[in-house]
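A.B. asks: I'll drop the sequence and a predicted model, then ask my questions.
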Amino acid sequence: MAVWWVTAVVIVVAALALCAVSLKVLREYERGVLFRLGRLRPVVGPGVLWVWPGADRLVRVDLRVVTLTIPPQEVITRDNVPARVNAVVLFKVTDPELSVMAVENHAVATSQIAQTTLRSVVGRVELDTLLAHRADLNDDLAKNIDRQTGPWGVHVKVVEIKDVEIPEAMQRAMAREAEAERERRAKVINAHGELQASDELFQAAEKLSGNPASLQLRYLQTLLELGADQNSTVVFPLPMDIISPFLQKASGFLDSFADRTAQGTNHGGTNHGGTNHGGTNHVGPTMKGTR
């Protein structure tokens, strides 16, 4: 009787151990690639699965999106600028059977392909393109990597370049270039502003010249603005139409004074010429005697 109980207990324990080893549970996002005696069986879905110990081998395949970080890669751009570029790749398995049968480890293979493709694509573009048109490079990388991983049942969804590191000397050169570009834009904008301001001033001058009263009102407004502040020195601008008569009279006076001065000088020269004429009569015999 005791032997029978011991045998029953052993059988039950062995059965429980067999069930524990043979029963497999696949989650909803997992698929199972089953090999029985080395031969491929159909892909099994989520749920409870019975696997014969020693005869079956189950390979679990995750169907979720996998995030793969590409380590920094030393690359040289098309314009011979060294840079360190790293990226992130998002991929998922679309065919569990191919991901097991076509490649040994689809995650490692995808990582290696992503690294080599990153170096190849970045080496074909210039540094400005790498910095300014990163979205186009991301699309190009995703298409190239997906074309190579497609036969493995792996679909690359997104490739994003995370960071681009360039030498400090190149950073300083780019900073100087950006500063010069900003100064150029500032000068151009200032020149356009001066041109527009000159056009507006020209139109304002035309309007003010048509009505002298408006010019006087503008003059009084300017005086009011100057008197509003506590200034120790006040400058009174005088319109040209007010002082122009005085300037004309002053110019006429200076011209008449110059004419009178010129006439006085000519008259004095004539008297001196008469003296010379008298001297000439006296010197004539002397010069003659000398001869």
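C.D. replies: That came through, no problem. Residues are numbered from 1 along each chain as shown.
A.B. asks: all contacts plus neighbour counts: C-alpha atoms, from now on.
C.D. replies: Will do.
A.B. asks: where along this structure do the strands fall?
C.D. replies: Along the chain, the segments classed as strands by DSSP state E run 23-26, 30-36, 39-40, 47-50, 56-62, 66-76, 82-93, 154-165.
A.B. asks: Ok, which of these comes nearest Phe202?
C.D. replies: strand 154-165 (52.4 Å; CA to CA).
A.B. asks: Compute the inter-axis angle for the closest one and strand 66-76.
C.D. replies: With axes from the mean of the first three to the mean of the last three CA atoms, to 10 degrees as the basis, strand 154-165 and strand 66-76 are set at 50 degrees to each other.
A.B. asks: Now do the contacts for Ser209.
C.D. replies: Going by CA atoms under 8 Å, 6 or more residues apart in numbering, Ser209 touches Leu215.
A.B. asks: for Ala169, same thing?
C.D. replies: Neighbour list for Ala169: empty [criterion: CA under 8 Å, 6+ apart].
A.B. asks: any idea how far it lies from Pro82?
C.D. replies: Going from Ala169 to Pro82 by CA to CA, to the nearest Å gives 11 Å.
A.B. asks: So Asp62 sits against Leu26, correct?
C.D. replies: No: counting by CA atoms under 8 Å, Asp62 sits too far from Leu26 to count as a contact (10.1 Å).
A.B. asks: So for these two, which residues contact both of them?
C.D. replies: Common neighbours of Asp62 and Leu26, counting by CA under 8 Å, 6+ apart, are absent.
A.B. asks: still on that earlier bit, which one of the strands of the chain lies closest to His277?
C.D. replies: Using CA to CA, the nearest of those to His277 is strand 82-93, at 99.3 Å.
A.B. asks: Taking their axis directions, that closest one and strand 66-76 sit at what angle?
C.D. replies: 160 degrees.
A.B. asks: Just give me the longest helix of this structure.
C.D. replies: Criterion DSSP state H: the longest helix present in the chain is helix 240-290.
A.B. asks: now for that one, which elements pack on it?
C.D. replies: Helices and strands touching helix 240-290, by 3 or more CA pairs under 8 Å, 6 or more residues apart in numbering; DSSP states H and E: there are none.
A.B. asks: now it, how far from the chain's geometric center?
C.D. replies: 77 Å (CA atoms, centre = their mean, to the nearest Å).
A.B. asks: Alongside the first one, take a look at this:
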Amino acid sequence: MTDTIIAHRREIADLMQRIKVRRFQLFGMYATPAAAILAGLAWASLKVFVWLHGDTPSAVNGVCFAAIILLGAASAAQFYAEFTDVWEDADTSVRKLKLELALAEERHVLESRRRTPPSQDRQASYKEKIPAEVIRLRQESRHYRRLHLFMQWLLFISSASISAVTAWYDPPQPAKGVLIGLGFTVTVITAATGYFKPRERSFNLQQTADTIEQHATAFELGIAPYNSPDDAKNLELFATTVENVRAEQRMREQQLDQPQQGQEQVI
């Protein structure tokens, strides 16, 4: 039974990866020739609008020519791989792969229903997945914490630089362009911090990870609230508690995604 379920999951994972690869292949097939054409148009535009009455610098000619040759060679290689079946899913549409994925998922669901283990076994399996969930939550928490620190330091440096540049330069140039860039950076970071709220997301994720880990430790040690002599009852209580904690985490994430007025109404 386990081997069959694992085989279905491997098939689904393989199809999902093939869909990603196929999308990348098709994107390259269409984007690379378009980029070569755009490079040629840019080269011609520079000649017409910038160096119409003079010679185009050799450096510009060399860069544009090299870009067109490189993009053209990449396009030729991709079309060769597509029409000579070098790629695994050459001449296969993404739509067909998605259909195969849907069928594989349906087979997996049907097989899982037919071979559904008892609830106690499912709860025990769920418990074994908790350490990985805690690790995931902590990783996301660290990601948002680092993002928040980066944005704050960038905000501090840009804000301090505005005053420094203003005090250093009396003429409007080149300080004017620097001040515009710094002011734009401060505005963007302030708006992004208020909208995405990385500090709050990091705190919520860390709090959820700590709570789940606390319950997992209590379950392993057999202390309250998991000190019942009935192991099945303790396991059911543990699964129920962890799911409630995760539901609260999702609720907090939804509140952070809502505008401030919507958050006040929810609260």
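C.D. replies: Good, I have the coordinates. In this text the structure is predicted, and so the values were computed from the model without any measurement.
A.B. asks: where does the TM-score land?
C.D. replies: The TM-score (TM-score structural alignment, normalised by the length of the second structure) is 0.19; 68 aligned residues with a CA RMSD of 4.5 Å.
A.B. asks: who wins for proximity to Ala107 of the first structure among the strands of the first structure?
C.D. replies: Once those are compared by CA to CA, strand 66-76 is nearest, at 8.2 Å.
A.B. asks: Give the other helices and strands that the closest one contacts.
C.D. replies: Against strand 66-76 of the first structure (3+ CA pairs under 8 Å, 6+ apart) you get strand 82-93, helix 106-123.
A.B. asks: sorry, back to before: got the strands of the first structure as JSON lines, with distance to Ala107 of the first structure and mean neighbour count columns?
C.D. replies: Listed next are the strands of the first structure as JSON lines, based on distance: least, CA to CA, whole Å; neighbours: other CA atoms under 10 Å:
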{"stretch": "strand 23-26", "distance to Ala107 of the first structure": "20", "mean neighbour count": "15"}
{"stretch": "strand 30-36", "distance to Ala107 of the first structure": "16", "mean neighbour count": "19"}
{"stretch": "strand 39-40", "distance to Ala107 of the first structure": "21", "mean neighbour count": "12"}
{"stretch": "strand 47-50", "distance to Ala107 of the first structure": "25", "mean neighbour count": "13"}
{"stretch": "strand 56-62", "distance to Ala107 of the first structure": "11", "mean neighbour count": "17"}
{"stretch": "strand 66-76", "distance to Ala107 of the first structure": "8", "mean neighbour count": "16"}
{"stretch": "strand 82-93", "distance to Ala107 of the first structure": "9", "mean neighbour count": "20"}
{"stretch": "strand 154-165", "distance to Ala107 of the first structure": "9", "mean neighbour count": "18"}
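A.B. asks: mind giving me CSV with those and columns for distance to Pro285 of the first structure?
C.D. replies: Below are the strands of the first structure laid out as CSV (distance: least, CA to CA, whole Å):
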stretch, distance to Pro285 of the first structure
strand 23-26, 150
strand 30-36, 145
strand 39-40, 152
strand 47-50, 154
strand 56-62, 141
strand 66-76, 108
strand 82-93, 106
strand 154-165, 109
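A.B. asks: Of all these, which one is nearest Gly227 of the first structure?
C.D. replies: That would be strand 154-165 among the strands of the first structure, by CA to CA, at 60.1 Å.
A.B. asks: residues in contact with the closest one?
C.D. replies: So strand 154-165 of the first structure is in contact with 83-95, 99, 106, 131, 134, 138-139, 141-143, 145-146, 149, going by CA under 8 Å, 6+ apart.
A.B. asks: Next, the angle from that strand to helix 106-123.
C.D. replies: Using the same axes, to 10 degrees, the inter-axis angle of strand 154-165 of the first structure relative to helix 106-123 is 50 degrees.
A.B. asks: buried ones in the helix or strand hosting Gly181 of the second structure?
C.D. replies: Using DSSP states H and E, Gly181 of the second structure maps to helix 175-196. Residues Ala175, Leu179, Leu182, Gly183, Thr185, Val186, Ile189, Thr193 are the ones in helix 175-196 of the second structure that count as buried (16 or more other CA atoms under 10 Å).
A.B. asks: same question, stretch 98-107 of the second structure
C.D. replies: Those would be Glu100, Leu101, Ala104, Glu105, for stretch 98-107 of the second structure by 16+ other CA under 10 Å.
A.B. asks: same thing with stretch 110-129 of the second structure?
C.D. replies: Applying 16+ other CA under 10 Å to stretch 110-129 of the second structure flags Ser112, Gln123, Lys127 as buried.
A.B. asks: now swap in stretch 31-39 of the second structure and tell me
C.D. replies: Result for stretch 31-39 of the second structure [16+ other CA under 10 Å]: buried residues Thr32, Pro33, Ala35, Ala36, Ala39.
A.B. asks: surely the second one meets Leu71?
C.D. replies: The reference is to Pro33 of the second structure. Yes: using CA under 8 Å, Pro33 of the second structure is in contact with Leu71, at 6.8 Å.
A.B. asks: outside of the helix or strand that contains Glu200 of the second structure, which residues touch it?
C.D. replies: Element membership for Glu200 of the second structure (DSSP H and E) is helix 198-221. Outside of helix 198-221 of the second structure, the residues within contact range by CA under 8 Å, 6+ apart are 130-131, 134-135, 137-138, 140-145, 147-148, 224-227, 234, 238, 242, 245-246, 249, 252-253, 256.
A.B. asks: Got a quick ChimeraX command for the buried subset of the residues you listed?
C.D. replies: Here is the ChimeraX command that selects the buried residues among the contacts of helix 198-221 of the second structure (16+ other CA under 10 Å):
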select :130,134,137,138,141,142,144,145,147,148,226,234,238,242,245,246,249,252,256
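A.B. asks: Can you name the next helix or strand after the helix or strand encompassing Lys96 of the second structure?
C.D. replies: Taking DSSP H and E as the definition, one finds Lys96 of the second structure inside helix 94-114. With elements assigned by DSSP H and E, the helix or strand that comes after helix 94-114 of the second structure is helix 119-168.
A.B. asks: who does that following helix touch, helix- and strand-wise?
C.D. replies: Looks like helix 119-168 of the second structure contacts helix 175-196, helix 198-221, helix 231-257 (3+ CA pairs under 8 Å, 6+ apart).
A.B. asks: Select, out of the ones you listed, the one closest to Val94 of the second structure.
C.D. replies: Nearest of these (CA to CA): helix 231-257, 31.7 Å.
A.B. asks: For the helix or strand just after that closest one, which helices and strands make contact with it?
C.D. replies: For helix 231-257 of the second structure, the following helix or strand on the C-terminal side (DSSP H and E) is helix 260-266. Contacts defined by 3+ CA pairs under 8 Å, 6+ apart place helix 260-266 of the second structure against helix 231-257.
A.B. asks: tell me how far the helix it packs on is from the chain's mean position?
C.D. replies: 24 Å.
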